[in-house]
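Q: Just to be clear, the model below is a prediction. Sequence and coordinates:
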Amino acid sequence: MQARGHHCSRQVVRKHLAALRTGAAEPVRADIPSPRKVTSWIMRARETLTESQGERLLQVRLACPDITRACDLARAFADLVRHQRGYLLLEWIRQAEQDAPKPMKGFAGFLRQDLDAVTARLTLPWSSGVVEGHVNRVKTLKRAMYGRASFALLRTRILTQS
């Protein structure tokens, strides 16, 4: 064993062999990827996955039909977002509500609640990201100055940090 690169004492080997003989040894656990790792494999383009990552994702998909369906829906949604195909959103929501795992159904229901806004974002070239960034900055300043300064000073800081 040492010639193969294993560095363990004889006593450790003896204990393991004794456990194997009595049937008390724990089985070797499979190398199960973390949910975060599986999610990263699903969300990346297939071309960017290494061969081993593609094989591992295929093993996970074969082991769990729910992950397979969620993977297909997640990739379809990512395609909608990347290529701004808002006209396909309603069909995606129908598919997700029909036979997706429960978390995906919840997400589809959430999108349906604000369908016009989501469709607009996936169709139109404009974004409210800059405005949202300024709102976040103002709220952060307001929280930092709460109870410490007057409105005049808050107004000055907001206007000078634009």
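A: Right, received. Where do you want to start?
Q: only C-alpha atoms for contact and neighbour calcs from this point on.
A: OK.
Q: what residue is smack in the middle of this protein?
A: Centroid check for the chain by C-alpha atoms, centre = their mean gives Thr39 as the closest residue, at 5.1 Å.
Q: Comparison target, given below:
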Amino acid sequence: MTTSPPRRTLDTAERLQRLLTHCPELDRAHTLVRAFAAMFDSGGPGALPDWLNQLETSRLPGLPSLANVIRDDLPAVVQAITSPYSSGINEGRITDVKLQKRLMGGRAKVPLLRQRVVLIAHLRQHVTAG
């Protein structure tokens, strides 16, 4: 659902379509996710207030509270939509480091953690490039 439609494989697109056909709630969630992604793609937050209203009235679990959280930090969300910069890569690296620390259960020292994180970054680079 979060993958941009042009980047989906044919198999993935077909499976997603079958899921959306059989589950109206998932179809509504998918529509909302794609609308949010479209704001990022266009760099225009103009549709954000209407989108937040749709979240509130969707009656899907968790989405009304998500709308409230976004409204509480609306300037930051608008900045994220309009900014050409992203912290996504850094957030991914931080997630990798935290995951490795948890997997190693405090047994690894910094050199081993560094080696594992560098290896994961290398693997991610090849996966996203292909």
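A: Received the coordinates, thanks. The structure presented is a predicted model; accordingly, all values stated were derived computationally and were not measured.
Q: Can you give the distance from the helix or strand where the residue nearest to the centre of the first structure lies to the centre of its chain?
A: Assigned by DSSP states H and E, Thr39 of the first structure belongs to helix 35-43. Its chain's C-alpha centre and that of helix 35-43 of the first structure lie 6 Å apart, by C-alpha atoms, centre = their mean, to the nearest Å.
Q: how about it: buried residues?
A: Residues 38, 41-42 are the ones in helix 35-43 of the first structure that count as buried (16 or more other C-alpha atoms under 10 Å).
Q: can you check stretch 112-124 of the second structure too?
A: Buried residues in stretch 112-124 of the second structure (16+ other C-alpha under 10 Å): 113, 117, 120.
Q: and the gap between the last one and Arg34 of the second structure?
A: Taking C-alpha to C-alpha, to the nearest Å as the criterion, Ile120 of the second structure is separated from Arg34 of the second structure by 29 Å.
Q: by contact count, what packs against the helix holding Thr39 of the first structure?
A: helix 51-63, helix 65-82 (3 or more C-alpha pairs under 8 Å, 6 or more residues apart in numbering; DSSP states H and E).
Q: Which stretch of the second structure is the first one matched to in the alignment?
A: Against the second structure, the aligned range for helix 51-63 of the first structure is residues 10-22 (TM-score structural alignment).
Q: Now the matching stretch on the first structure. Mean distance?
A: Mean deviation of stretch 10-22 of the second structure from its aligned counterpart in the first structure after superposition (mean C-alpha distance after the TM-score superposition for the first structure): 1.2 Å.
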